[in-house]
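Visitor: coords below, sequence missing:
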């Protein structure tokens, strides 16, 4: 298990563990470091509160408890409310006049409903070996993180405010671990990708980070934003036995309910007419009432169009077949529903953008474009996957890039991850044989994930992809440029997007820089849906 090591931070002394990575390099781990007071009792549904320093030496040796959630692997309800902890990994502690290292802060995905930043999911070795300091955080998810009653008592977005609190902790404490608080990159995948994009858009985060990497998620994805959190909260209250129209009565009731029971009942909030929609989650980021400590007070699209966001270097991208994740447990009945209720699977947000285009028109246009008006069946699952990819991921990323490069001088680097290898965690979870990279398949090439932990041949394409991905990501964190120099693994300069040239780095067995492959499909969405881009 390795020796222990103690260091002093502004919060207090920590005892961590000294081990080595699989490559034999030093690895220091400080686990379960608190970054805010436990959000329990009267602090449930409240913004994270500043943590007081502790006395003595605090053990930082074991992974943190996960926040209350459903385990996506087995459906079990797990976790505890005292969950606002982070993990710090570094190769060495600072000494003398040592130069501080770039910091990368990882925010996990899980649809704002599940997930953890713990090392059993996100092993730190590859990134720490590349000479950065890595921080991985846990934050409140589900109703505990995203209850909104549209009032001062429960304005919403507490999970995102947890992330802000964690970034404040990084700014104040990371130098003790050898990290540079003036060179912080936030990165995340899926809901973590949407989270780091939201952090770009919020007025609460000024000066807390300097670069952003959004993987397979952004604030413009339909599953990442809702205007109906309040209505869903009242539905939840009624399902639990509290039928009321008074938000104060509901909040008082929810404060007393068992946390795991809140999660358990939240799973069944959507009416049967909405069940056809894939990738929908009951409680996610929303608009808050205006206040000095509000995280988000207008639609993410409005923030982008108004130019009121942090203009820092952005790396953003998708996998080649994001929508493959919607094929898990797909049955004939689902296909029948998709055909008979095609428009019902589209998020309501598709009708909010342009009142001149009704949702029924959008639905018929989509069905013609992707399926040539033919029924969805197992014979055209490739087209169905493209449709789900674009609807839930690619279109939002495209819109984000186009709006950002129009108003920001900071570079925007766009990528597409195509590599279909044995470390594809997402595809293994979904259990499909289709070629291509599923949602989440890039994670195994940045982190050592025990769930897909296999012995990797040093000469394999998988190891080459790990080396390539880690170098691109850590170069960006260090320099704001993923290809400051070229080498055998990365033989092409990754040039940022421009209004005239929508460049995209395709990451596969080889890497190439060319026009974004989905541009034709994105122009369809732009004409049909986001006519004001």
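Guide: Noted; the coordinates are in hand. Please read these numbers as outputs of a predicted model, since none were measured by experiment. Numbers count the residues shown, from 1 in each chain.
Visitor: every contact and neighbour count from this point should use C-alpha atoms.
Guide: Fine.
Visitor: check which helix or strand residue 506 maps to.
Guide: Under the criterion of DSSP states H and E, residue 506 resides in strand 503-507.
Visitor: need the residues that contact that strand.
Guide: 413-419, 494-497, 511-517 (CA atoms under 8 Å, 6 or more residues apart in numbering).
Visitor: show me where the stretch 101-250 of the chain has strands.
Guide: For the stretch 101-250 of the chain, applying DSSP state E, counting those that start in this stretch gives strands covering 101-107, 133-137, 179-189, 211-215.
Visitor: could I get the contacting residues of residue 143?
Guide: 262-263, 266, 282-283.
Visitor: out of these, who's the most crowded?
Guide: Ranked by neighbour count (other CA atoms under 10 Å), the contacts of residue 143 have residue 283 at the top, with 30 neighbours.
Visitor: after the strand holding residue 506, which helix or strand is next? Please name it.
Guide: Moving toward the C-terminus from strand 503-507, the next element (DSSP H and E) is strand 511-515.
Visitor: give me the contact list for that next one.
Guide: 490-495, 501-506.
Visitor: any buried residues in it, and which?
Guide: The neighbour-count check on strand 511-515 (16 or more other CA atoms under 10 Å) flags 511-513 as buried.
Visitor: first vs last residue of stretch 264-275, how far apart are they?
Guide: With CA to CA, to the nearest Å as the measure, stretch 264-275 spans 17 Å from end to end.
Visitor: so how far is it off the chain centroid?
Guide: Relative to its parent chain, stretch 264-275 has a centroid offset of 23 Å by CA atoms, centre = their mean, to the nearest Å.
Visitor: before we move on, the earlier item: for residue 151, state which of the contacts of residue 143 is nearest.
Guide: Closest approach to residue 151 among the contacts of residue 143 (CA to CA): residue 283, at 15.9 Å.
Visitor: alongside the first one, take a look at this:
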């Protein structure tokens, strides 16, 4: 008996020995290779599925590979792969840069070899389970990608070209294209699903040629490629701030020394140095929210994720328009960020004396306190607040204003894409509030408002591990039907590109979700206590921003009226 056979026997027996129940081990045999995972059952329907954790799709981006494009790895060149050990890390945790892994969750159903695939990209995906989509017979893949300085530093040269986190996603999608068949996945039914901080990246797949033929559908939740906070050119100011934070303030900028510091500093030191680079005065003068490490327009066209601004792509109608799109938002998206005002509403009245406006679109910056600045500020305050005055009772109005910094770019991209796309764009608005509204119940639990804030939809789409025992509790029985409806809509979209293809669906009870029609006013699916098509509730607010943009920041090159 050869050493390799002895090794495999000992290895496999050791795997079985690790678990008290051998049924917990699930093995896929493919091309002479054994792929070992773990077997589980879904929380509602007790359906079996297999989990395969921590599958590397690219080499660890450490050492000389820090800030560099992902380096794909070969696969299926060993007799045994053990992916049965849970992976509870992500790049976003900051504990390690060795984080380019994906995990696969596949239904266990005999004689079915072409499950649709949903690739869910979320920084905390490891804190969730795929049960609801498994019940709909959909494979779920989660991806960990580089974020912050490691994923999106752009130095304007070969040191760090930018958008590495987005290129991580593309590399993972290529791995899925080449290998998901071994897990019974259908490469012709791949849906990329981006939530919250990853939503702008997934939204940018619609305006990037780099991802063509890697997916057929996208779901964009709470973000847009048209957010002014999440796109910019190479920014020398960020490099200068990093240099000061790493080498001490007031030091004369030295690019060579900065690159040495960026290359040799520890993960922790770089995260500390890159945190909160812009203060409130800089945000005020920018008149837009600032993401220190957003997607950027790359100077080099070779291997670029993005070399044109998204609006320019829409103007030239060179979008990825063969993709079916589902896009949506929570109605009070930014309310969770206002917890200081929630705890002490008296603070709101001070905004009257120092209201520093934000704009949800691109354009010039006006000098703070100038005549034009004051004119724009007065228009915004008069529109959003009673008598143009912010008071202790203005919390909901202020939350709508802040949320519109996110909602307006989403609706703008949805509208633009529906005008140029060959396929349908489905728009939704999430307002459901219940036991699994994790963010609301954590940050806003004492606030008696209706609606939902960013992140509240997640535990209705993917089982939150922190709430596992609550899903089958008697007091949440009504919410289980809502979860099943959500899963059916997502599952149908992954399978058919249409969330309501069957009028006789017993779960959806005859619901028909209509796509956007560019020739008509915006209608969307409101996901509240009842699922129903409605006119856009934020229509007047969106019209206000469009009129303000046209009046003060005109750009005649593109017509994107909401």
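Guide: Right, received. Where do you want to start? In this text, all values refer to a predicted model and were calculated from it rather than measured experimentally.
Visitor: picking that back up, please point out which of the contacts of residue 143 of the first structure the second structure shares.
Guide: Among these, the ones still in contact in the second structure (both residues aligned by TM-score structural alignment, their matches' CA atoms under 8 Å) are 262-263, 266, 283.
Visitor: in the first structure, which residue is closest to the centre?
Guide: The residue lying closest to the centre of the first structure (CA atoms, centre = their mean) is residue 192, at 1.4 Å.
Visitor: ok, now how distant is the aligned residue in the second structure for that one from residue 192 of the second structure?
Guide: Using TM-score structural alignment to pair residues, one finds that residue 192 of the first structure aligns to residue 198 in the second structure. To residue 192 of the second structure, residue 198 of the second structure is 11 Å away according to CA to CA.
Visitor: intersection of neighbour lists for the two?
Guide: With contacts defined as CA under 8 Å, 6+ apart, the residues shared by residue 198 of the second structure and residue 192 are residue 121.
Visitor: residue in the first structure matching residue 478 of the second structure?
Guide: Counting by TM-score structural alignment, residue 478 of the second structure lines up with residue 461 in the first structure.
Visitor: identify the residues contacting that match.
Guide: Residues near residue 461 of the first structure by CA under 8 Å, 6+ apart: 421, 509.
Visitor: go through the first structure and flag its longest helix.
Guide: Longest helix in the first structure, counting residues (DSSP state H): helix 461-479.
Visitor: what's the local residue count around residue 152 of the first structure?
Guide: Using other CA under 10 Å, residue 152 of the first structure is surrounded by 13 other residues.
Visitor: I'd say it and residue 290 touch.
Guide: No. Using CA atoms under 8 Å, residue 152 of the first structure is not in contact with residue 290, being 9.1 Å away.
Visitor: circling back: give me the mean deviation of the longest helix of the first structure from the second structure.
Guide: When the second structure is overlaid, helix 461-479 of the first structure sits 0.8 Å from its aligned residues on average, using mean CA distance after the TM-score superposition for the first structure.
Visitor: I'd say the residue nearest to the centre of the first structure and residue 108 touch.
Guide: Yes. Taking contacts as CA under 8 Å, residue 192 of the first structure lies within contact range of residue 108: 4.8 Å.
Visitor: can you show me the helices along the stretch 351-500 of the second structure?
Guide: Ranges of helices in the stretch 351-500 of the second structure, per DSSP state H, counting those that start in this stretch, are 371-384, 395-420, 438-443, 458-461, 477-496.
Visitor: distance to residue 307 of the second structure for those - can I get that in TSV?
Guide: Formatted as TSV, those follow (distance: least, CA to CA, whole Å):
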stretch	distance to residue 307 of the second structure
helix 371-384	32
helix 395-420	18
helix 438-443	36
helix 458-461	32
helix 477-496	29
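Visitor: quick one, which of those helices is nearest to residue 324 of the second structure?
Guide: That would be helix 477-496 among these, by CA to CA, at 8.7 Å.
Visitor: just give the nearest non-adjacent residue to the alignment partner in the first structure of residue 170 of the second structure, would you?
Guide: Using TM-score structural alignment, the partner of residue 170 of the second structure in the first structure is residue 164. Nearest residue to residue 164 of the first structure, sequence neighbours excluded (CA to CA, 6 or more residues apart in numbering): residue 205, at 6.5 Å.
Visitor: ok, residue 129 of the second structure next?
Guide: In this structure, residue 129 of the second structure finds its nearest non-sequential neighbour in residue 463, 4.9 Å apart by CA to CA, 6+ apart.
Visitor: then residue 528 of the first structure?
Guide: Counting by CA to CA, 6+ apart, residue 528 of the first structure lies nearest to residue 362, which is 6.5 Å off, once chain neighbours are set aside.
Visitor: my guess is that neighbour meets residue 529, correct?
Guide: Yes. Between residue 362 of the first structure and residue 529 there is a contact under CA under 8 Å: 7.2 Å.
Visitor: what's the overlap in contacts for those two?
Guide: Residues touching both residue 362 of the first structure and residue 529 by CA under 8 Å, 6+ apart: residue 350.
Visitor: any idea how far residue 384 of the first structure lies from residue 13 of the first structure?
Guide: From residue 384 of the first structure to residue 13 of the first structure the distance is 54 Å (CA to CA).
Visitor: of those two, which one has the most company?
Guide: The neighbour comparison of residue 384 of the first structure against residue 13 (other CA under 10 Å) goes to residue 384, with 21 against 18.
Visitor: that one -> the second structure?
Guide: Under the alignment by TM-score structural alignment, residue 384 of the first structure pairs with residue 398 in the second structure.
Visitor: against residue 89 of the second structure, how distant is its match?
Guide: Distance, residue 398 of the second structure to residue 89 of the second structure, using CA to CA: 36 Å.
Visitor: can you tell me the SS state at residue 89 of the second structure?
Guide: Look at residue 89 of the second structure: counting by DSSP: H, G, I helix; E, B strand; the rest coil, its state is coil.
Visitor: corresponding residue for it in the first structure?
Guide: Residue 89 of the second structure maps onto residue 66 in the first structure, with residues paired by TM-score structural alignment.
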